[in-house]
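Enquirer: Below are the sequence and a predicted model for it; my questions follow.
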Amino acid sequence: MSTSSDTQRVYGDLKNFSIFDITHTLMMSRKTALVSIQRGTKKGYVYFQDGQIINALDDDLSTGEKAAFKIFFWRSGSFTIDFDVEVPERNVKLDTENLLLEVARNMDEQQRDNVGRSDEEGGDAAAEQFDDRFRVELNKIFEKVATDTTPARDRYSVAAFDELLMALNDLDGSALFLRLGCKPRIKTAQGFTTIKQEPIAEGEIEGYLNSLFSESESEEFRARKETSTFYSSKEAGMFEVRAFLDQGRPSCIFRPASRSVPPLAQFGEAATELDGLLCEKKGLVILTGPYGGGKTELLAALLERGLRDHDQLVALFSRTQTYAFTEECGFMLRAPLNRFTMAREGSLRTAIEHGADVIAVDAVEDAAMLETAVRAANHGILVLITLELDAAPDLADRLRDLQARPGGERAVKDFSRSLIDVVHIELPTLRRLRPDDDLRDDLARGRFQRLHSA
C-alpha cells in the first residue's frame, strides 16, 4: 500500500485476492472506494459507497449490472482500491447481496452448461442473459404474489435472513441458529425462542452461504464441512457466521459482532506500555495465556490502538474476533483463520503484498501456523499472534514441535531472530518476557530450557 496526505490506495492481484474477497472486505468495513480491475487489455471499474456497490462500468461501455457481471467473472488480473474518490450516480439497481447472489447463480449455471468456456466469455454470456433472467425472476415473484395471499419467502433472499438477524437484535439474543428442516431459533438470556416462520427449506441455507462466502471459505467448507466468516448487514449490523454440516444437514450460527473494543488501559499500566510495540517496524510479538485468560481481548485493544493512534493497515486472521473496530482511522482487512487463508498463496501473502503494517493471528493452532507467522515477521512486518498456553514457559513445547518439522531448525532460528516480546496474560496479571540477545541466541541453538526460568 502507498499512502500520501490526500490519497490512500491498495494494490493487488486477483489470483491472491478475488473481486469477491475485495467486495466482502469493503462490505464489512462499509468503506467508500473505487475498485479498478485490469485484465490484459480489459478494464473495469466498480464503485462502493458505505460498503455497497452502486456503480459499475467497463471499457466496452457496459454499465450497471451488466458491467458488474463481466467484472465478477474475471479470475485473473490486477486491481487497485482508491479510497479518496467521488462516487458517481447509482447505475446498479440491485443491492449488493442480491447482486452477488445472482452472479454466483450464473457462475454455477455457466460451469454446468458451458464447460471449457473462458471466464471472459462466461461473463459476457451472463451479462447478455441478465436482463432477460431478471425480468423472468420478477415475473415469477409477481405471479406468486398474485396467487398467494402471503407470498413464500424467497429461498435465496439475503433480505429474508436479515429479517431474522433483526429479530436477533430485537430480542437481545446471543445467537441465531438455522438448520435445514427446523424453524429458526434464537438464544436469549431466558432460553431459546423459536421464530414463528416456516422451517428452513431445502436450498435456503446453501443459497445464502453461496452469496456470502469467498472462494477460499467455500473451498474450506467443502473440504472440512465447516467454516467461519463475518457478515455485515446495513440494517442489522455485523455478525460472526459459523457454517457446518450437522448429520449431513447444512446449519449455521450467527453471533453479534458488535462488541466494543476494550481500552488498553483496562488491562493495567503494564498493558499501556505495550503501545510501544506498535511502533516496531517488524518482528514477532506473542500473547500467551490460558483459555479465557484475556488474550483475544488484549489483542483487540492493541489493534484498535494501532488503527486509532497510528493509522495502520491491519490484517486480522481469526475465528473468534467479533469486536467492532473503528472505521474512522486506518484500515482493517479481516479474513477467517484457516489453512487456505494462511497458505503461501492465500490472503496472508496478499496482506504482505499490500504492505500491511500489522498482521494479527488469533489464535495460532499448530506448528505449521506458527512457522507461517514467523515467515511473515521476517518479511519486515509486525506480527501479533495469540497462543493458548497455561504458562509462558510452555512456549518451549511449541518450539520443539516447530523444530521437529521439515526445515524446523531454520524455522527456530528465524523465530529467535524475529522475536520481540512474549506477553503472558492471565487477568488481572500481565507479565512480559522482554527477551535479550542471550535468550535469542539460546533459542536459535535449540536451548529452550531458559524459557522455564525467564
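Expert: Structure received.
Enquirer: okay, CA-based contacts and neighbour counts for the rest of this
Expert: OK.
Enquirer: On the three-state scheme, Arg308 is what?
Expert: helix (DSSP: H, G, I helix; E, B strand; the rest coil).
Enquirer: Now for it, how many residues are close by?
Expert: Residues near Arg308, counting by other Cα atoms under 10 Å, number 17.
Enquirer: where's it relative to Pro263, distance?
Expert: Taking Cα to Cα, to the nearest Å as the measure, Arg308 and Pro263 are separated by 11 Å.
Enquirer: So which residues of the stretch 301-450 of the chain form helices?
Expert: Secondary structure of the stretch 301-450 of the chain (DSSP state H, counting those that start in this stretch): helices at 347-353, 367-377, 395-403, 408-418, 437-444, 450-453.
Enquirer: And here is the other one:
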Amino acid sequence: MIPIKELLELATTKRASDVLIGVNLPPLFKVDGEIIRSEFRPLGVEECQNLIFSMLTPKKVEEFVKKKEVDSSFGLNNLGRFRLNVHYQRGSVACAVKIVPNLIPDLENLGFPGIVKEFLKQKFGLVLITGPQGNGKSTTIASMIEEINLTRPSHIITIENPIEFTHKNKKSMIEQREVGPDTDSSLEALRHVRRQACDVIMLDEMSDLETIEEVLKAAELGQLILSTMHASSSADAIERIIEIFPEAKRNQIAFQLSIALQGIICQQLIPRKDGKGRVLACEIILIDKALRGLIKTGDIDEVKKYLDSGGMKGSISMRKFIEDLFRKGIVGEDSLRKKTEREYDEIS
C-alpha cells in the first residue's frame, strides 16, 4: 500500500490543493485548478479502501460504513492539515483530500486591500465570503479570524465541519467546535452559541434556511458573524439568502438582512500571467445606507443595478480589481477579456 505520508508529502511538494483517490487510477493531484496524475501505480479496490481508511479514525470508519459518506480532518507534523470527504462511487470507496497549510496567511499576503480589515472592526453583523468552490474562501475566513486574534481581545467561536485551519490563542480566546466530536450539527451549535458569551462567530458555510435564520438572529443580538456561501456575485448572495425562504417570509428576512449585513467579499482565483499559479481577484462590497434601503425592499433587480453602478464609497468591483491586476502585469489580457465576456461566472 502507498504510505499516506509519502503521498501527501509529494502532493504538498507539487503545490497541490487537493488529492483525489479512487480505484483503477493512481492518486490524482489538483494543481492550480488542473488535474495531474501522480507517479504512483493505479489502485486496486482493496488497496484503495485501505489507503483511505488509514486516514480515518475507527469511529469515522464506522460512521462511513453506516452512512456511506463522511467528512473528517487530521494533521501531520511539519506537513499541514488535511480535510477529506470519503464516499462510494460505483460500489467502491473514493476520497477527496483538501490540503490545508500549517501557516495561516495574512490578508495582505493573500492579495486583499486594506479595506477588508474594516469589516473586522465591526462589533456585530454579518460578513459574507462568497465565490465558487475551491477558490480560497476557507483560507480567507481563517485569515480574518487570525486578524481579529492578533489585534483585539475577543471571544471567538468557530463552528466547522470539519476543522481545517487550527488557531492558537493570542489576544483573543478561540474555541473551535467541530460537527461530530463537539456538536451534533452546525445548527445546534448556532442555537446554543448565544449563551456562550462570544463576540465573534465563524460558521464555515451558510447552506440552508434554518442556518441562515439562526445567523440573522445572532447578528441582531450583537455578535459579529463571518461565514461563507457558494454564490457567483454579491447580488447573487443577497438574492439566495432572501429567496431560500417561503414567499410569505421574504419581507421579514429582507428587513433582517438589511440590518445585519455589513459587507460581502466575492472572490475567485485566476491564472497569473507568468504561469506560476493563480492570484486572487475579488469584489468587495461595503454595505452603505442606500444599499441597506434596497435590500430592505427585497427588490433584487434594484440591488443589482445599484451594485453595477459602482457608486459605493470604499467598495471595489471585480472588473476594477482585475483591471488593476492587468495594469500591474500580474494577469494577462486573456483574464481581462474573460472578465469582460463574463466567463468568470458573471461576477461583476
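Expert: Structure received. No experiment lies behind these values; they were computed from the predicted model shown.
Enquirer: How close are the two chains, by TM-score?
Expert: The TM-score (TM-score structural alignment, normalised by the length of the second structure) is 0.62; 284 aligned residues with a Cα RMSD of 4.3 Å.
Enquirer: Indicate which one of the helices of the stretch 301-450 of the first structure is closest to Lys282 of the first structure.
Expert: Checking those against Lys282 of the first structure by Cα to Cα gives helix 367-377 as the closest, at 6.1 Å.
Enquirer: Now do Glu47 of the second structure against Glu239 of the second structure, distance only.
Expert: In terms of Cα to Cα, Glu47 of the second structure sits 46 Å off from Glu239 of the second structure.
Enquirer: These two: which is more packed in?
Expert: Glu239 (20 against 15).
Enquirer: for the alignment partner in the first structure of the more buried one, what are its contacts?
Expert: Under the alignment (TM-score structural alignment), Glu239 of the second structure maps onto Asp397 of the first structure. Asp397 of the first structure makes no contacts at all, as judged by Cα atoms under 8 Å, 6 or more residues apart in numbering.
Enquirer: 10 Å instead?
Expert: Shown in contact with Asp397 of the first structure (Cα atoms under 10 Å, 6 or more residues apart in numbering): Leu389, Gln403, Phe448.
Enquirer: Looking at the second structure, which of the residues you listed hold up?
Expert: For the contacts of Asp397 of the first structure, the subset whose aligned partners also touch in the second structure (both residues aligned by TM-score structural alignment, their matches' Cα atoms under 10 Å) is Leu389, Phe448.
Enquirer: re the thing from before, can you check which residues contact both of Arg308 and Pro263 of the first structure?
Expert: Residues within reach of Arg308 of the first structure and of Pro263 at once, by Cα under 10 Å, 6+ apart, are Leu302.
Enquirer: Number of residues surrounding Leu395 of the first structure?
Expert: Neighbour tally, Leu395 of the first structure, other Cα under 10 Å: 20.
Enquirer: Could you do Gln122 of the second structure as well?
Expert: What Gln122 of the second structure shows, counting by other Cα under 10 Å, is a neighbour count of 15.
Enquirer: for the one 5 residues further on, same thing?
Expert: Residues within reach of Val127 of the second structure, counting by other Cα under 10 Å, total 26.
Enquirer: Give the equivalent position in the first structure for it.
Expert: So Val127 of the second structure corresponds to Val285, using TM-score structural alignment.
Enquirer: if I look at that match, how far off is Leu387 of the first structure?
Expert: In terms of Cα to Cα, Val285 of the first structure sits 11 Å off from Leu387 of the first structure.
Enquirer: Next: Glu109 of the first structure.
Expert: Per Cα to Cα, Glu109 of the first structure is found 44 Å from Leu387 of the first structure.
Enquirer: Pick out whichever of the two has more residues nearby.
Expert: Using other Cα under 10 Å as the criterion, Glu109 of the first structure and Leu387 rank with Leu387 on top: 24 against 14.
Enquirer: corresponding residue for that one in the second structure?
Expert: Alignment note: Leu387 of the first structure maps to Met229 in the second structure; criterion TM-score structural alignment.
Enquirer: quick one, what contacts that match?
Expert: Neighbouring residues of Met229 of the second structure by Cα under 10 Å, 6+ apart: 128-133, 137, 204-207, 237, 240-241, 266.
Enquirer: cool, and Asn169 of the first structure?
Expert: Counting by Cα under 10 Å, 6+ apart, Asn169 of the first structure touches Glu163, Ala175, Leu176, Ile186, Ala236, Gly237, Pro256.
Enquirer: In helices, which of the residues you listed fall?
Expert: Assigned to helices by DSSP state H, the following of the contacts of Asn169 of the first structure qualify: Glu163.
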